Each structure stands twice: as C-alpha cells, then as structure tokens.
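>>> Have a look; sequence and predicted model below, questions after that.
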Amino acid sequence: MVTILTPFGAVQGRTATGTFGPAEEFLGIPFAQAPQDGGRFRAPGKPARWDGVRTAHRHGPVCPQEPARAEGLVMDERGCLNLNVWKPAHPSGPLPVMVWLHGGAHLYGHNANPVNDGALLAARYDVLVVAPNYRLGALGHLNLEHLLGPEYADSANAALLDVLAALRWVREAAAAFGGDPDNVTVFGQSAGAATVAALLAMPAADGLLRRAVMESGTGDRARSTEYGIERTAELLALCGLDESGAAGLLTLPAERLVAAQEALVHRRGPERPNLDITFQPTLDPRTLPAVPVDAVAAGSGSDVDLIVGTNLNEASGYAPLDADGTEADAGLPARLAPGDFPQAPGLAEQLPERLARLLGRPPRAAETVEAYLAEQMYRDPSQRLLDARAAARARTYSYLFTWSDPRSRARRGSPHSLEVPFVFQTQAAEQARPDVGDDPPAALAGALGSYWTGFARTGVPSGDGLPPWPAYEPAGRWTALLDDPVRMASDPRRPVRELLEGR
C-alpha cells in the first residue's frame, strides 16, 4: 500500500506488479463534485476536500450508459466524476503526464476498461497516466437552456466541462504523484479524440495541455444549437414528456433516460450505414465558439504539439471487407456522395480506380464501401485537421495504423480501435485477444509505446532503434505507417486524398 498527500486530501493506492516492473495505482479519485440536488445537466463543481486517508483501490462509478457496456461496474451519475492514476513505483524525476480520454461515440465507455489500464505504460516508460470518466449521452450533451433557462446554459457541453475539470485537477495534483503539471499530454481515441480536438478550440483549455494525440478522431464534431434543440425534442417525446414538462428530465431515473437515448440513436442510425453521433459537442460562445477544425485553421491550439492518425480500415466494423456482392452493393454509398463530398461529384465512380492504385488490383465492392465510409467518418476529417495546422507554431505528426491480425485480415483489416492495446502495452491481455489475436507483435507495442511517450516527454515521437518520424507539413505529408515493422511514407493515400479534394 502507498499513500499520497494531494491538495485535496490523502489517498491510499496499491502496487500492481506487471511485465515491466511495479506501478502504483490509485483508482476512483473524485476530481469534481457533481452538481448539487436538482443540478443534473449543469457544470461540475470544484473538487471537494476530505479528511483522513481515502482508499483508492477500486474503480469508481461510471456514467450511466447502456448496461451491457459497463457490465460489472457501478453506474452513478453523481459519483462518476472520478479518475484513475498510475505511476511508476520508482520514478526517475518529474514525469510527463498523459491524460487518457476514452472513446465510445459520446455514449459509452469508462476508465475501468482493462485494455486501457495505465499500469504497464507507466512502469515501462516512466510516465504518469491519468484516466478520467466524464458524462455521456444526454447527461453530457443535451441542449436545455431554451427550455429550463440560463442555469442550464452549459448542459449541451457538460461533458467538455467535465474534461476541463479533470485537467484542472491534474494541474493542481499531478506534482503530488511525481508528475510535471507543465508537461501534460492529452491523448484520446474516437470520441475521446474528438474531445481532444474540441480542447484545441476551447479558450478555457489554454495552458492546461502542452501536447495532444488524436487517435481516429475528427475536428468536425460540433453541431449547432438548432441541431441540439431538435434532438432534445425527440428525446423528450421518447421519455413521455413535452417541452412544457421538460423539468421532468431533472428527476427522471437515469436508466429511463439511457433507454430513451438508446431508442433515439437506433431510430436515427438506420438512415446511414454508419454510427449516428446523436449526442456531441455544441457550438456556443462560452465553451466551444467554433468548429474545432475551423478554430485550428485560425490559430487556436497553435502552441500545442499534435499527433493525428487513423487506422487503415476504420469502417470494417460497419462494412466488412469480405462482404458478398449483394451485401456490399446494398451498402454502396453512391447516393451519399453529393452530401458528404460535394467537391467530388464523381466519387462513387472514381473511387474504385483510385483504390486500385493503392491496392495494386481492382478493389472488391465491399472494399470500396469500407474505404468510402472510413474516409467519410475519420480519415478525411483527420486530413483536413492536419492541413489546418499548416501555420501552427508547434509540431504536427501524422500516422496510419496498418497492422492487422492474420486470422481476421480478410474481414476486418486494420479496424477502428485496434491500435489502443498496443499503445497501452496491454496487447497480451485476455480482453484484447478478440481484437489482436493470440500472437500480437510485441515489437509493435514497443514502437507505439515509445513513440507516444517520447512525444509526451519531448514533443518528438521517438524511441531507441525506431525510424525517425518526420513532422507533417503540406509539401511532404510525411506519415508513420504503424505496422511490424514501422516505416515512414510521404502522402501514402495520395490518390484517394486528391479525389476527395476534387482533383
């Protein structure tokens, strides 16, 4: 057992022994107070202080969500604003701080996922890893100011304010755990990466992070207030309420609210062959004044070093690469092209030819469908964010994760989320096996761990024996191809990129 005195009180953690030596873990530490009675949907309060020693041996409650997504965990909206801290047992000096934001479409996820356990990363690379929970779905992103008044002006971005509260806690408490509060890297995947992009655009985040990593995210994820008002009306109806009775949402049991938001997501999802992001950040002058990619192009976050990347087959979970012709043709998104890529009106016809240049053979219909959706959901938004950083003062790096498990390569390729266990060094964990197989390459985990932590330490992704990773710039578009082995390539998706740019 080990006890740390933080600015908010003493916490007792425990030692976890793993492959790379011991790490000390502190689980379920509150970083903010939930809004007081009647304060659902409101901004988080400042962290409370406590007397005595707080035991931090178990994961704290997670935000209410679809129960199967948090099996075996306590769901509690008032107690979910907690975080986990992992530190090496014998740190060498002030540690780079790495704050992990989990994914899950802004609907699911938590800091108790064994694949995202930070003990191995902390022990192997001498870093401090912090993982907060934050509010999800309607609890984190429901527009209510128009119905319940100015006290609920922050309801549409409560989740972003939770993340800010966690970063402020890190600023105050990291040093107690051996961390350097002036060297904080925020890294996130999927919805967590979209939240990282939002941080780059948020004035209140200035000074809270020095570096950032976006894994399979987007800088486009911010909707108008009008969009949010429409979703609120839909959710109210599913809860059996109308606008005059919107205050009923304040006392509605959380499980009923979650059931209604699930019904809303499933109602909207079939309209498109990809996950509908029903709840997401909203533009507002206080918290998020501009769409992140536009804010970045205007100079926001210019002093934050940034890594941006995607996996080769981001959409194979929606459009399997080996789908038969009938199934693939039914999903062919030609009808979506005018709306998704208006600058490329011939996309459906030209995409197979551009893919053939990359594959060295004509693509199957299923491969064309998957590539289209991967570009629409993740890669094209990531590319535009990279290009928006052209005038940034800090460094920018690009990657494409291309490794795939041989047993599922034909169907899944390199799917969404596959890189995560390699980053955390948990690729050998039982929970990672369905994704990485029985014999994942340890060298790839060593490469990703070294690059990510080297970046956190110095702003340059690097490691002993690894290829130097050139910074991204418009002329060369150098990109790390993360595979076994790693290699560097200039503009590796050029034929498709140029097509989507209307060339």
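On my side now, so go ahead.

>>> contacts and neighbour counts: CA atoms only from here.
Fine.

>>> Is the residue sitting nearest the centre point of the chain within a helix or a strand, and which one?
Residue closest to the average C-alpha location in the chain (C-alpha atoms, centre = their mean): residue 192, at 1.9 Å. Per DSSP states H and E, residue 192 falls inside helix 191-201.

>>> Same question for residue 318.
Using DSSP H and E, residue 318 falls outside every helix and strand.

>>> Show the contacting residues for the closest residue in space to residue 50 that isn't next to it in sequence.
Leaving aside its sequence neighbours, residue 50 sits nearest to residue 9 (C-alpha to C-alpha, 6 or more residues apart in numbering; 5.3 Å). Counting by C-alpha atoms under 8 Å, 6 or more residues apart in numbering, residue 9 makes contact with 49, 50, 51, 52, 53, 54.

>>> do the same with residue 186
Contact analysis of residue 186 by C-alpha under 8 Å, 6+ apart lists 98, 99, 100, 101, 196, 209, 211, 212, 213.

>>> Ok, residue 48 next?
Contacts of residue 48 (C-alpha under 8 Å, 6+ apart): 8, 30, 32, 33.

>>> distance of the residue nearest to residue 50 from residue 464?
Applying C-alpha to C-alpha, to the nearest Å, the value for residue 9 to residue 464 is 39 Å.

>>> Check residue 156 too.
Taking C-alpha to C-alpha, one finds residue 156 at 44 Å from residue 464.

>>> Who has more neighbours out of the two?
Comparing residue 156 with residue 464 by neighbour count (other C-alpha atoms under 10 Å), the higher total belongs to residue 156, at 31 against 11.

>>> And the closest residue to the more buried one other than its chain neighbours, how close does it get to residue 364?
Excluding the flanking residues, the one nearest residue 156 by C-alpha to C-alpha, 6+ apart is residue 141, at 4.1 Å. As for residue 141, its distance to residue 364 is 39 Å (criterion: C-alpha to C-alpha).

>>> Got another one to weigh against that:
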Amino acid sequence: MSATVSIHQGKLEGDEQGGLFIFKGIPFAAPPVGGRRWLAPEKPASWTGVRDARRFGAVAPQNKLMLSALSAMVVDGEQSEDCLTLNVWTPALDGKRRPVMVWIHGGAFTIGSGSQSLYDGSVLARRGDVVLVTVNYRLGPLGFLRLADVTNGKIPSTGSEGMLDQVAALEWVRDNIAEFGGDPGNVTIFGESAGGMSVGTLLAMPAARGLFHKAIPQSGACHTGAPVARANRTAERVLSRLGVNPSDAGAIRALTPAQLLTGTLLDDGKTPDPELGMAYQPCIDGTHVPRAAIEMVADGNASGVAVMVGSNLEEWKLFSLMDPSLHKLDRAGLGARMSRRLTAPTADALIDAYDKARAARGESVTPADLFNAIETDRVFRIPGVRLAQVQPRHDARVYSYLFTWPSPAMGGVLGSCHALELGFVFGTNHMPGMAAFAGTGPAVEKLATQMQDAWLAFARSGDPSSESIGKWKRYDEARRSTMVFGANTKLEDAPREEERRAWDATPDKIFGSL
C-alpha cells in the first residue's frame, strides 16, 4: 500500500509494509552538481504535486568495496553526484513524537550508503517504536578533498563538505521529522567506523550543536581528522596523480567523478596508495571543525549530550585479510611496523605490555596477533575509551561497551572483527550472506535482542539499561564499567585494563587514523 506525507518541500508518496511506513530517496539538500560541486550543501528545492519516495536515491560516487563477499554490505544502485537523500522508517504518520535514530554509514569516508540492506530500519523501528533515518553524504574526493589552499581559493572546498552534508541532514530531521511521527527534541545519531568517526566529529562541530541529543559512536570516535597541512598534501598528491595543475581550476572542475576516484590509487587503478593512509577524512580546518574533536569535547562542546561508545574486540582482523604479509611477521618486523606509528622505545614498551597481558590470559602472542590487537586499540578502542573519559565532565550519561562475539566465517580467523556487530544492532543477520558472517541459532538471536534493547533504550531515555541486559552502570574513570556483549553478556569493570594503561602517555594525535 502507498502512503503520503506532507513536509516543508512538498508531498511524498511512500510505502506501507508490514505495519511500517517507509519513505526513500528524500532530498535533504540541493544536488551538489555543476557549480555546487565542492560547496557547502544548500537547501533543497520544493516541488508541486506528489514526489515518488518508494525507491532509494543514487549512492555517492565510490570505488567498489574490496571486501564484497557479504551481499548485505554491497552498495548497489546508480552512482551520482546527486546523492544527498535520506530514508525514513516509521511506525505511524501521527503526532506521537517518537524517539528518532539517525544512522550515519561507515566505509572509510569513501564507500557505503544509507540504502545498504544491512542498514534496513524495519526491525529497530518496529521493535522500539522509533523513527529510523539513514542518510547519504558526499564521499571521497567530492566530500573530503580540501582544495581551498592548493587552488588559492579558486575552488573553496574545506575538506569537510561530507560532514556539512550530515549537518544538513540533521537540519532536515529537525524541520520535518514530526510529520513522520518523530520527536525533533529527541534525536540520537549513531554510526559505525567512518560513521562512528563522523558521530565523534559532529560532537565537536559548532554547526551541529543542538541538532541531536544522544550519540552512539561505534568503532570510531573523536580522534579522526586531518590537520590542514595533511589535507593539503593529500590534495597535492591527488591532483598530481590526476595530471592537473592546481592553478587550473577549470581543469579540476572538468574532472569526472570516475577520474577523481582514481586520485588515491596506484597505477594499477585498484590498489590504494599506502603512503596516503586513510586519505579522505574530515579536515580540522579551524572553522567547521575548529580543533581536534577530542579537544573540543573535552572542553565541553558536547555538554548535554548522552554518549554510548564502544568497539569490537578484534576489529583489525577484518583488515588483516588484505595484508598477506602479516602471517610472516616476526618480532623485529612488528617493532618496525609499530615504530612507523610511534617512536621506537614507546613502540617496544607497548609491544611488551600487550605480550604480557595477552599471555597472562592465555591468548595468542604471535607477532601477527599482537599487531592485530595493538591496531584494534589504536584505531578503534582507545579513541572510544578517551571519549568516555572526558565526556562525563560535561554530562554524566556516558556508557561504554565492548563487543566480543566471534565470527564463525573462514574457520574463525576473523574473530570479533570490524563491522560484525552491525547485523546484531539492526536485526539484519537474516540478510543474504550474514549467517556465515555472524552465525545462527538461539545465542545469536539472544545477543541481537540484547543489543537492540540497549540501543533503543538509550535512544528513548539516555540510559541503555533494559530487561534483557539488566542495569548498565555509567562510565567513570574509577571503575570503567563496560558492558561486554557476547555469548555471556555482562557488565565488567575495566576490561583489558593492562593494554589501556599502556597507552596512557600516548598523545591523542596517534589514535583513530590510518
């Protein structure tokens, strides 16, 4: 059945399916095409008549996902610069003012979309009586390439246009979500990986202040952002690889999305340039992101926002699949790898601390497993811990989690890897390919129920305690209470504390980026 709703821009026609009303491909900003490329998003145009909102909009231009074995993670559909749309799942088109959950997808700021089947909002909307929104934003060179300096202002992009898209989507939610039965005064943003890093950045952005009231950064927090100097080096390298002169703004503007997407690849056109690391990420430009996000949050920029933050136990094992040399790593090689991220004495001390702590628990201490554990914590866990440490100074409603369920895929080599929690949170482990990744059976269903209950309770009240997991204590530095989600979900004080302490003297700039 079809359903219609009137918003500020005009009327929309969506679908009614299984007791939910679903509206797809709603434009929340003007198409960032032509002269609008690399500019901040502008307000969307209105329309007359009824706009069809029964199909997802185009996805942002992007290269193919390297790990595309899971069909639920594949990004299907037409790619277009005209991609600034969002999707809404709601139990009713009434004035009930339900909690609103806005999902920001991950994908290293270069891949993904709000229309991936993994992020289907039906289960959360139905189980929690919430309004679920998924959004697109500009990715890669169209959303995170800083050209203002290298072109002497001819192209004024700041390197954070993709973040400004997310702000525009939240403004749309504020102005329109009541028409979908949602409460604009109770908005929770949540996201994973680059989406979690986006959530962490939004906590610091002045433009996002007041647009949301709760935040759930998953596997990423407030430590990912490129200083201007790094963003400029990336821009110079990309333009050089594309063979265009930074002074020729016309030639840069004439580049097609397909051409731009090759700017961070090696000559084979497939392999990312390792010297660029995570080339595209929000730029700490002094304006949109005034300073490093963790500094802004520590100073109180997110005061009044409840936070639930966490990560997966073995995040890095997913990325190890793309590192064939890792299994040959010896202790000297591990030291060399870590010394590229840290100074040599610090790197050696860190390796020793992980070796000792893991051996005491009976865990593997091969150089490969030590590297996986250290990188898991450097990029994902410790940024979440540090956010959980500073935010209680400004709002006591801070909760920490650790996801430990292991994937049965590939004989178990993935462990509790990056992205594994997503199907549990969204209730989409039934999607094609997910059973092999997440597992099946009563234990899987129980864990999914526990996580959905927690996420929904937090969105409703700012407290994730629920009947299925019991009382979830707030995080503080004295006890570091952490909900460990796994085969035996329970609250623990300071899990893996020895490893956390090993990072105490490490500055924030070391964390959160590749």
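Thanks, I have it. What you see is a predicted model; the values in this text were computed from it and never measured.

>>> Any idea what the TM-score is?
Here the TM-score for the pair of chains, by TM-score structural alignment, normalised by the length of the first structure, is 0.92; 494 aligned residues with a C-alpha RMSD of 2.6 Å.

>>> before we move on, back to that, which one of residue 141 and residue 364 of the first structure is surrounded by more residues?
Per other C-alpha under 10 Å, whichever of residue 141 of the first structure and residue 364 has more neighbours is residue 141, with 26 against 17.

>>> got a list of what the aligned residue in the second structure for the more buried one touches?
Mapped onto the second structure by TM-score structural alignment, residue 141 of the first structure lines up with residue 144. Residues in contact with residue 144 of the second structure (C-alpha under 8 Å, 6+ apart) are 109, 138, 158, 159, 160, 161, 162, 280, 281, 282, 283.

>>> Try it again at 7 Å.
159, 160, 161, 162, 280, 281, 282 (C-alpha atoms under 7 Å, 6 or more residues apart in numbering).

>>> Give me the neighbour count for residue 367 of the first structure.
22.

>>> just residue 13 of the first structure next, same as before
That count, for residue 13 of the first structure with other C-alpha under 10 Å as the rule, works out to 21.

>>> Would you mind measuring from it to residue 267 of the first structure?
Residue 13 of the first structure is 44 Å from residue 267 of the first structure, by C-alpha to C-alpha.

>>> What is the lengthiest helix in the second structure packed up against?
Secondary structure of the second structure per DSSP state H: the longest helix is helix 442-461. Contact partners of helix 442-461 of the second structure among helices and strands, from 3 or more C-alpha pairs under 7 Å, 6 or more residues apart in numbering; DSSP states H and E: strand 98-104, helix 422-426.

>>> hmm, 6 Å instead?
helix 422-426 (3 or more C-alpha pairs under 6 Å, 6 or more residues apart in numbering; DSSP states H and E).

>>> tell me which residues in the helix it packs on are buried?
Within helix 422-426 of the second structure, the residues that count as buried by 16 or more other C-alpha atoms under 10 Å are 422, 423, 424, 425, 426.

>>> which ones are touching the third one?
Okay, so that is residue 424 of the second structure. residue 448 (C-alpha atoms under 6 Å, 6 or more residues apart in numbering).

>>> again with the second one
Counting by C-alpha under 6 Å, 6+ apart, residue 423 of the second structure makes contact with residue 429.

>>> cutoff 8 Å now
Contact analysis of residue 423 of the second structure by C-alpha under 8 Å, 6+ apart lists 118, 429, 434, 438, 448.

>>> That one -> the first structure?
By TM-score structural alignment, residue 423 of the second structure lines up with residue 421.

>>> can you put the contacts of residue 9 of the first structure in a markdown table and add secondary structure and neighbour count?
Formatted as a markdown table, these follow (DSSP: H, G, I helix; E, B strand; the rest coil; neighbours: other C-alpha atoms under 10 Å):
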| residue | secondary structure | neighbour count |
| --- | --- | --- |
| 49 | coil | 11 |
| 50 | coil | 12 |
| 51 | coil | 8 |
| 52 | coil | 8 |
| 53 | strand | 13 |
| 54 | strand | 16 |
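
>>> from the residues you listed, which is closest to residue 23 of the first structure?
Distance ranking of those against residue 23 of the first structure, using C-alpha to C-alpha, places residue 54 first at 18.9 Å.

>>> The closest one -> the second structure?
So residue 54 of the first structure corresponds to residue 51, using TM-score structural alignment.

>>> how close does that match get to residue 77 of the second structure?
In terms of C-alpha to C-alpha, residue 51 of the second structure sits 19 Å off from residue 77 of the second structure.

>>> Number of residues surrounding residue 68 of the second structure?
Other residues close to residue 68 of the second structure by other C-alpha under 10 Å number 11.

>>> ok, now which ones touch it?
By C-alpha under 8 Å, 6+ apart, the neighbours of residue 68 of the second structure are residue 74.

>>> Equivalent analysis for residue 288 of the first structure, please.
198, 201, 202, 203, 281, 282.

>>> Check residue 81 of the second structure too.
By C-alpha under 8 Å, 6+ apart, the contact set of residue 81 of the second structure is 31, 32, 33, 60, 61, 138, 257.

>>> element containing residue 3 of the first structure?
strand 2-6.

>>> Tell me the mean distance between that strand and the second structure once they are aligned.
Compared with the second structure after fitting, strand 2-6 of the first structure has a mean deviation of 0.8 Å; criterion: mean C-alpha distance after the TM-score superposition for the first structure.

>>> and for that strand, what span of the second structure is it aligned with?
Using TM-score structural alignment, strand 2-6 of the first structure pairs with 3-7 in the second structure.

>>> repeat for stretch 198-211 of the first structure
Using TM-score structural alignment, the partner range for stretch 198-211 of the first structure is residues 201-214.

>>> Buried residues, the matching stretch. List them.
201-205, 207-214.

>>> Scan the contacts of residue 186 of the first structure and report the most crowded one.
residue 98 leads the contacts of residue 186 of the first structure on contacts (other C-alpha under 10 Å) with 31 neighbours.

>>> Trace it over to the second structure, please.
Under TM-score structural alignment, residue 98 of the first structure pairs with residue 101 in the second structure.

>>> That match contacts residue 184, correct?
No: between residue 101 of the second structure and residue 184 there is no contact under C-alpha atoms under 8 Å: 10.3 Å.

>>> ok, which stretches of the stretch 51-200 of the first structure are helices?
For the stretch 51-200 of the first structure, applying DSSP state H, counting those that start in this stretch gives helices covering 119-125, 137-141, 145-148, 158-173, 191-201.
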